[in-house]
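**Q** Coordinates only, no sequence provided:
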């Protein structure tokens, strides 16, 4: 049964997000409102270290955990060379590294990793494939900086989870070395919005609405078909991708996006697992005051740490040459 804290949070989200945020608002106004809401749940903490960075021209920040943080468990101190590339959610329209900083830091604390969180370009000003290009540029930047692919893990929530899949598919099509694994929090994997839970969970979901999702798709894809396999990974061949770990709340309209992604990945021979959390809203892991958030973050951290330490996924010694290649868009164009 869901905790009372999660139930109160769901009530707040229903009142402040689902009913109040106008999907047709000017994107700049929507971003400002979301930033104000996020600030209520994601205050800066002394134990979080933030360093601005430019990753191949893509702005972002390193998020790290101070080594003397009391809450760090034994054996989870940051490991040299091993990093997390985090792609934030927000429907490809809103949010930033700042809105996700606390959740990312909590993941870093559990995984013993530092994270690169990029401020990728947002729609409608920068439609698909701009976000994919920025994610790829950041990954290539990590490789060029000397990080081995088997020491890199990726994670993302909501649209950031979909973007994580877009990045993995792009890397595979370009014969780039793959990261060690990917954790997905309520990933948005079907921009055609065909999941049955889009309808069956329409009332239960306290945060997301089908009409808002539909408008976000139009902003992001514009002239691109919503079944484009790079944009909507459930329409892609997932063969050859690294291990995937997916968490999703059972009350979400995006529930079927996670279920179908994992089923397709397993059918294509990819190691993939799914956790469905009863009574939980969209990306509940972001709400540190919700009791269910803690074990969920611990699970994500344990998965990422394990994958970053798996030597079996070591890539050939061609990283530097590939990393210095200009970021192409051939894979995206070929899939169209």
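**A** Received, thanks. These numbers come from a predicted model, not from an experiment. Residues are numbered from 1 along each chain as shown.
**Q** rest of the way, CA atoms for contacts and neighbours
**A** OK.
**Q** Now the residue nearest the centre of the chain: closest residue in space, sequence neighbours ignored.
**A** Geometric centre of the chain, nearest residue: residue 156, 1.1 Å, by CA atoms, centre = their mean. Leaving aside its sequence neighbours, residue 156 sits nearest to residue 87 (CA to CA, 6 or more residues apart in numbering; 4.6 Å).
**Q** Number of residues surrounding that neighbour?
**A** 28 (other CA atoms under 10 Å).
**Q** before we move on, what about residue 194?
**A** Residues near residue 194, counting by other CA under 10 Å: 12.
**Q** Give the helix, strand or coil label for it.
**A** Look at residue 194: counting by DSSP: H, G, I helix; E, B strand; the rest coil, its state is coil.
**Q** With residue 297 instead?
**A** For residue 297, the secondary structure call by three-state DSSP comes out as helix.
**Q** buried set for stretch 39-55?
**A** By neighbour count on 16 or more other CA atoms under 10 Å, the buried set for stretch 39-55 is 41, 42, 47, 48, 49, 50, 55.
**Q** Below is structure B, check it against A:
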């Protein structure tokens, strides 16, 4: 992604500067979106070829490597919860330290990117929080049923160590959807809820059946509707419908949402998830759940993760949220 930003930036910088004034969008953000469209980033998954799609994501289970070279000077350690690898850093050994549990995006079929680690590191360095970064198992080898058990176990251990009210759950895209799955798992296990959840472009409807989805598929420069549906099928448990609330929290009932913590979502208007996220927050309002929806005009999917002025502003908002009592 870094290569994309700088390669395209060199070629169309003047046009990007023009975009800043015409569209009230930073040049870097404008370049990022236009660059994605120019190189066909959205078409990197050959969604018309199901066999290719499955082969692309049927990766053998393996351990991720902590990007120590990227996060220089960071003291980190590896933990294991069952067979799930977890990275912990910025840890000071105090029970009262806040904890940011980050569930990365990637359609439930792709590993975390360096941008995920960089953003999380900015947040925990600014807030003094401990970072917990699970590298949960990916579809199709693993699914929501196998990984939710591991995540609930991890959460239980963190509650015992720090207390629930010191924990912030955070995730982007599929990771945001997984945060909502984890909240359901926490409730089912009878555990105390975390302080809050912060979601970046969360995937709240695995069925992708919103009537406006086809239109927003034409607006979205990153992720294709057809590819999302195939990824959702990889992640669903055997026999599970894609509109099951466990993977599509937009369908949670008032009773199922009862007791959930405050939920804040960030979303851009240039992404396919926008209508579902908008309606998801309407559901939260109807259920009486404290929530906030931050909508960024002309921003793309998971815009807070990218090194743009708008992304940096969103990260600062996240830092403020984490610091709140």
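**A** Received it, and whenever you're ready, just let me know what you need. Everything numeric here is computed off the predicted structure, so don't read it as measured data.
**Q** Any idea what the TM-score comes out to?
**A** TM-score of the superposed chains, computed with TM-score structural alignment, normalised by the length of structure 2, equals 0.81; 285 aligned residues with a CA RMSD of 2.4 Å.
**Q** Wasn't the residue nearest to the centre of structure 1 part of a strand?
**A** Yes - counting by three-state DSSP, residue 156 of structure 1 is part of a strand.
**Q** Tell me the counterpart of it in structure 2.
**A** When structure 2 is aligned by TM-score structural alignment, residue 156 of structure 1 is paired with residue 171.
**Q** contacting residues for that match?
**A** 102, 103, 104, 105, 177, 178, 179, 198, 199, 200, 202 (CA atoms under 8 Å, 6 or more residues apart in numbering).
**Q** you'd agree the first one is up against residue 132?
**A** Which is residue 102 of structure 2. Yes - contact criterion CA atoms under 8 Å: residue 102 of structure 2 and residue 132 qualify, at 6.2 Å.
**Q** Quick check: the gap between residue 295 of structure 2 and residue 275 of structure 2.
**A** Distance from residue 295 of structure 2 to residue 275 of structure 2, counting by CA to CA, to the nearest Å: 11 Å.
**Q** same question but for residue 85 of structure 2, I mixed them up
**A** 34 Å.
**Q** do residue 22 of structure 2 as well
**A** According to CA to CA, residue 22 of structure 2 and residue 275 of structure 2 sit 25 Å apart.
**Q** what's the answer for residue 42 of structure 2, then?
**A** For residue 42 of structure 2, the distance to residue 275 of structure 2 (CA to CA) stands at 19 Å.
**Q** Tell me the one of the contacts of residue 171 of structure 2 nearest residue 114 of structure 2?
**A** Closest approach between the contacts of residue 171 of structure 2 and residue 114 of structure 2, by CA to CA: residue 104, at 10.7 Å.
**Q** quick one: what's aligned to the closest one in structure 1?
**A** Under the alignment (TM-score structural alignment), residue 104 of structure 2 pairs with residue 88 of structure 1.
**Q** Kindly report the same for residue 252 of structure 2.
**A** Taking TM-score structural alignment for the superposition, residue 252 of structure 2 sits opposite residue 236 in structure 1.
**Q** these two touch, right, its match and residue 229?
**A** Yes - taking contacts as CA under 8 Å, residue 236 of structure 1 lies within contact range of residue 229: 4.6 Å.
**Q** how big's the offset between the host helix or strand of residue 178 of structure 2 and structure 1?
**A** In this structure, residue 178 of structure 2 is located in helix 174-188 according to DSSP states H and E. Superposed on structure 1, helix 174-188 of structure 2 shows a mean distance of 0.9 Å to its aligned residues (mean CA distance after the TM-score superposition for structure 1).
**Q** now for that helix, which elements pack on it?
**A** strand 99-103, helix 144-162, strand 167-172, strand 196-200 (3 or more CA pairs under 8 Å, 6 or more residues apart in numbering; DSSP states H and E).
**Q** Map residue 12 of structure 1 across to structure 2 for me.
**A** So, by TM-score structural alignment, residue 12 of structure 1 is matched to residue 35.
**Q** The residue nearest to its match when sequence neighbours are not counted: what secondary structure?
**A** For residue 35 of structure 2, ignoring the flanking residues on the chain, the nearest one in space by CA to CA, 6+ apart is residue 8 at 5.5 Å. Secondary structure assignment for residue 8 of structure 2 (three-state DSSP): helix.
**Q** neighbours of residue 8 of structure 2, just the number please.
**A** 18.
**Q** which residue in structure 1 lines up with it?
**A** Under the alignment (TM-score structural alignment), residue 8 of structure 2 maps onto no residue.
**Q** who touches residue 8 of structure 2 in this structure?
**A** The neighbours of residue 8 of structure 2, taking CA under 8 Å, 6+ apart as the test, are 31, 32, 35.
**Q** Without its sequence neighbours, what residue ends up closest to residue 46 of structure 2?
**A** Residue 46 of structure 2 sits nearest to residue 53 (CA to CA, 6+ apart), 6.4 Å away.
**Q** what about the one you found, which helix or strand?
**A** Here residue 53 of structure 2 sits within helix 50-57, counting by DSSP H and E.
**Q** which secondary structure elements does that helix contact?
**A** Right, helix 50-57 of structure 2 is packed against no helix or strand by 3+ CA pairs under 8 Å, 6+ apart.
**Q** List the buried residues for the helix or strand containing the match of residue 12 of structure 1?
**A** Using DSSP H and E, residue 35 of structure 2 maps to helix 27-39. The neighbour-count check on helix 27-39 of structure 2 (16+ other CA under 10 Å) flags 27, 28, 29, 30, 31, 32, 33, 34, 35, 36 as buried.
**Q** Now do the contacts for the fourth one.
**A** Looking back up the chat, that one is residue 30 of structure 2. Contacts of residue 30 of structure 2 (CA under 8 Å, 6+ apart): 16, 19, 20.
**Q** Next one: it relative to residue 228 of structure 2, how far apart?
**A** The separation that residue 30 of structure 2 has from residue 228 of structure 2, given CA to CA, amounts to 24 Å.
**Q** now the first one
**A** Relative to residue 228 of structure 2, residue 27 of structure 2 is positioned 29 Å away (CA to CA).
**Q** can you pull out the helices in structure 1?
**A** Ranges of helices in structure 1, per DSSP state H, are 4-13, 27-41, 97-111, 130-144, 159-173, 197-200, 210-221, 255-267, 293-308, 319-323, 330-335.
**Q** got CSV for those, with distance to residue 242 of structure 1 too?
**A** Compiled in CSV, these are given as follows (distance: least, CA to CA, whole Å):
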stretch, distance to residue 242 of structure 1
helix 4-13, 32
helix 27-41, 31
helix 97-111, 18
helix 130-144, 15
helix 159-173, 8
helix 197-200, 27
helix 210-221, 26
helix 255-267, 10
helix 293-308, 9
helix 319-323, 17
helix 330-335, 18
